[in-house]
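**Student:** What would the 3D arrangement of this be:
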Amino acid sequence: MIPVAKPQIDEAEIQAVTEVLRSGMIAQGQRVADFEAAFAEYTGTEHAIAVNSGTAALHAALLAHGIGKGDEVITSSFSFIATANSILYTGARPVFSDIEHETYNLDPDQIAEKITGKTKAIMPVHLYGHPADMKAIREIAEDHKLTLIEDACQAHGAKYNGKKVGSFGTGAFSFYPTKNMTTSEGGIITTNNAEVAEKARMIRAHGSSQRYLHEMLGFNLRMTDICAAIGLVQLGKLDDYTAKRQYNAKRLTEGLQDIEGISCPTIKEGCEHVFHQYTICSSERDKLAEYLNQNGVGTGIHYPITIHRQPLYQELGYTDTLSESEKASREVLSLPVHPQLTESEIDTIIDNIRQWSEDK
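**Tutor:** Take a look at the predicted model:
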């Protein structure tokens, strides 16, 4: 079976972890500080605050901006549920806006109608590694004096007009094992706002800026030096990983773009897609997925149920009609694109989809 995702860990990461274990300093220490500095430099931001998951990064970023009970945050329903749940954790209410057909990211033309007197932030998702339309979305945020928080959990290194995501507002990244780079589990907040950075650091450490002095309600969201050691190695490989993902995506598109009924990923002008997922679209998605799985090609559906249709959100009273989001949930199918794919495996993926198309 060709896996749809495959973490890349080799001797460099193992050696880095071994060094931390032997040092005796395995909680949040110098490796975390080094990783934060390196990631801030990589994203072109002044501050990076490492935490223990991408969800924690979203949650802490919202809290650091003062988002709380009674507030509304506009975001996408076509995402992993952590996007919206992180808003609920603060006591605020997610407000869902529909997506663009081409990129599966928030459609800027539909955001303004969702803004109310309670709206405090917009949280675009750079889904699958394709940047959202940050020029348009940032203009909306500035015009309405709204906080801009980027869910960049799938978009490490993606660029919009030459600028890396996570640097337009306050960014949140995930380092889950199947992401474009990993720390085994972890996340990070990026920001150019010193006050937000300081609040985020306090939130991750029980509301403390110095030991045993607790100035606000916080949590234990800290990253370990073990995770940061892996992250430092992985960050050094990220550009090479990205180039391989982009190459694999190009090969897949070249082999699939002329097949009737299959829509390949779109890359908008000025955007650099880092292909956390290579996601095609087909009205016969489930039949195609079954065929591929039976023939040794792993697939994924990201995501089969929009967030506002999840049982939790139905219980909360969400009744939105989001036509593009709901259509995408019925038709998207992610194919293997990870850096460890071989040329032969890419050919196998293409050949199987072409055969399925000819046989149906």
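**Student:** hey, let's count contacts and neighbours off CA atoms from now on
**Tutor:** Will do.
**Student:** Setting the sequence-adjacent residues aside, check what's closest to T253.
**Tutor:** Spatial nearest neighbour of T253, excluding adjacent residues (Cα to Cα, 6 or more residues apart in numbering): C264 at 6.2 Å.
**Student:** Next up, the contacts around that neighbour.
**Tutor:** T253, L256, Q257, T279, I280, C281 (Cα atoms under 8 Å, 6 or more residues apart in numbering).
**Student:** repeat that with 10 Å
**Tutor:** Contacts for C264 (Cα atoms under 10 Å, 6 or more residues apart in numbering) come out as 102, 249, 252-254, 256-258, 278-282.
**Student:** Select from the residues you listed every entry located in helices.
**Tutor:** Under the assignment DSSP state H, the contacts of C264 contribute A249, L252, T253, E254, L256 to helices.
**Student:** between those, which is closest to S77?
**Tutor:** Of all these, S77 sits closest to A249, with 25.4 Å by Cα to Cα.
**Student:** contacting residues around that closest one?
**Tutor:** With contacts defined as Cα under 10 Å, 6+ apart, A249 is in contact with 243, 255, 264-265, 273-275, 277-279, 335-338, 346.
**Student:** run this one through as well so I can compare:
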Amino acid sequence: MSEPSSIPFIDLQAQRAHLGGRVEAAIARVLDHGQFIMGPEVAAFEKELAAFAGARHAVSCANGTEALVMALMAWGIGPGDAVLVPSFSFIATAECAVLVGATPVFVDVLPDTFDIDAAGLDGAVAAAQEMGLHPRAVIPVDLFGLPADHAAVAAAAARHGLLVLDDAAQGFGGSLNNRRVGAFGHAAATSFFPAKPLGCYGDGGAVLTDDDDLAELLKSIRVHGKGADKYDNVRPGLNARLDTLQAAVLLEKLAVFPEELEARQRVAERYTAALADCAETPAGRAGARSAWAQYTILVDDREKVMAACKAAGVPTQVYYPIPMHAQTGYARYPQAPGGCPVSESLARRVLSLPMHPYLAADDQDRVIAAVRGAL
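**Tutor:** Modelled structure (predicted):
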């Protein structure tokens, strides 16, 4: 008996088919006008992106990591400063602090929503100060698409004079109390990596903010710290521009993004209804709407479930098998008092299932059957 065909974990070709040639036409327009760097599509996309998120400014850049780095650079964060980050996230959340010379301080996350535990921020600030560091910023993460507890983070940040940089790489498209992700914090950084809810056909990112001065600084930093022109360099910067081709792709994808978010919600609701009695399904938050970058369950025997899914042609992924504070290159950095035991537990139990807007009902059934069969 032949093995069953595998379901795509994320189906970009189905999205391309749905767009019906619009992306190809947008790319062709860029090829025709030939403005491959900072062409008109870049400014158009920034305008549409800011309007979608409800932010005054969107400054595009080359990728999500550089979006985080650019914000920290613009704020002058560097050696001697501490940046508080959740340990359960992709490494870029801490890497950005290291890249500007600052020290990441790892904070544990909540066991149900997987986002930073705001109750741990006071202790993290105290720990940083005891080490002689100056706490400057906190980076909450809208992990797997669910907006973080931004009110609690903002309250803790206000107590300690911290800047808030929302890592919205996975959460862009989500909302909290009718306010879209991208409009929280002093700034928000997002990614357009192809697998993200709003993804391009390569790398891309953006910083969103209501701060006019910050936006101008970011525009300078992304082009080598330019002043009046690119040969008048008034500060250290980066080569971090978004390609015009990627902006053209993103403009077309942004147009269908709202309907895709609704489709993701329908898939998530169907998964939850079918799996809640046999697995720990994703928790929500009052007033929150997830972008469903991932649909992540918690299981005790992950290897068993993964093997059963693989045999059924159902791909799975583990985000993330090692919390950041346990990574080889980051184990030397401080943690909040009490460490990060929840992050360590989640790393052993999380399992992400196929999730995209074009996941057909029969493929959803295969996913559900495979997981239920294993559990």
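**Student:** Quick TM-score on the pair, please.
**Tutor:** Here the TM-score for the pair of chains, by TM-score structural alignment, normalised by the length of structure 1, is 0.96; 354 aligned residues with a Cα RMSD of 1.2 Å.
**Student:** Across to structure 2, which of the contacts of C264 of structure 1 hold up?
**Tutor:** Contacts conserved in structure 2 for the contacts of C264 of structure 1, using both residues aligned by TM-score structural alignment, their matches' Cα atoms under 10 Å: 102, 249, 252-254, 256-258, 278-282.
**Student:** follow-up on the earlier one: by neighbours, which of the contacts of C264 of structure 1 wins?
**Tutor:** Neighbour counts for these (other Cα atoms under 10 Å) peak at Y278, which has 27 neighbours.
**Student:** Looking at structure 2, name the residue matched to it.
**Tutor:** Here Y278 of structure 1 is matched to Y295 in structure 2, going by TM-score structural alignment.
**Student:** Surely D243 of structure 2 and Q35 touch.
**Tutor:** Yes. The pair D243 of structure 2 / Q35 is scored as a contact, 9.5 Å apart, by Cα atoms under 10 Å.
**Student:** who has more neighbours, those two?
**Tutor:** Shown here are D243 of structure 2 and Q35; by other Cα under 10 Å, D243 has more neighbours (21 against 15).
**Student:** so who does the equivalent of the more buried one over in structure 1 touch?
**Tutor:** Correspondence of D243 of structure 2 to structure 1, assessed by TM-score structural alignment: T224. The contact partners of T224 of structure 1, by Cα under 10 Å, 6+ apart, come to 20, 25-32, 50-52, 183, 185-186.
**Student:** Check D359 of structure 1 too.
**Tutor:** Residues in contact with D359 of structure 1, defined by Cα under 10 Å, 6+ apart, are I353.
**Student:** A247 of structure 2 now?
**Tutor:** Neighbour list for A247 of structure 2: 26-27, 30, 38-46, 60, 192, 200-201, 204, 253 [criterion: Cα under 10 Å, 6+ apart].
**Student:** How about G39 of structure 2?
**Tutor:** By Cα under 10 Å, 6+ apart, the residues touching G39 of structure 2 are V30, H33, L242, D243, T244, L245, A247, A248.
**Student:** residue in structure 1 matching it?
**Tutor:** Match for G39 of structure 2 (TM-score structural alignment): G29.
**Student:** Same question for Q265 of structure 2.
**Tutor:** Counting by TM-score structural alignment, the partner of Q265 of structure 2 is Q246.
**Student:** sec struct for its match, please.
**Tutor:** Here Q246 of structure 1 is recorded as helix under DSSP: H, G, I helix; E, B strand; the rest coil.
**Student:** Hmm, H273 and it touching each other?
**Tutor:** Yes. Under the criterion of Cα under 10 Å, Q246 of structure 1 makes contact with H273 at 7.6 Å.
**Student:** more crowded one of those two?
**Tutor:** The neighbour comparison of Q246 of structure 1 against H273 (other Cα under 10 Å) goes to H273, with 28 against 21.
**Student:** Ignoring the adjacent residues along the chain, who's closest to the more buried one?
**Tutor:** H273 of structure 1's closest residue in space is H130 (Cα to Cα, 6+ apart), at 4.5 Å.
**Student:** Now check structure 2 for the residue matching the one you found.
**Tutor:** Checking TM-score structural alignment: H130 of structure 1 goes with L146.
**Student:** go on, V20 of structure 1?
**Tutor:** So V20 of structure 1 corresponds to V30, using TM-score structural alignment.
**Student:** List the contacts of the residue mapped onto A194 of structure 1 from structure 2.
**Tutor:** Under the alignment by TM-score structural alignment, A194 of structure 1 pairs with D212 in structure 2. D212 of structure 2 makes contacts with R56, H57, as judged by Cα under 10 Å, 6+ apart.
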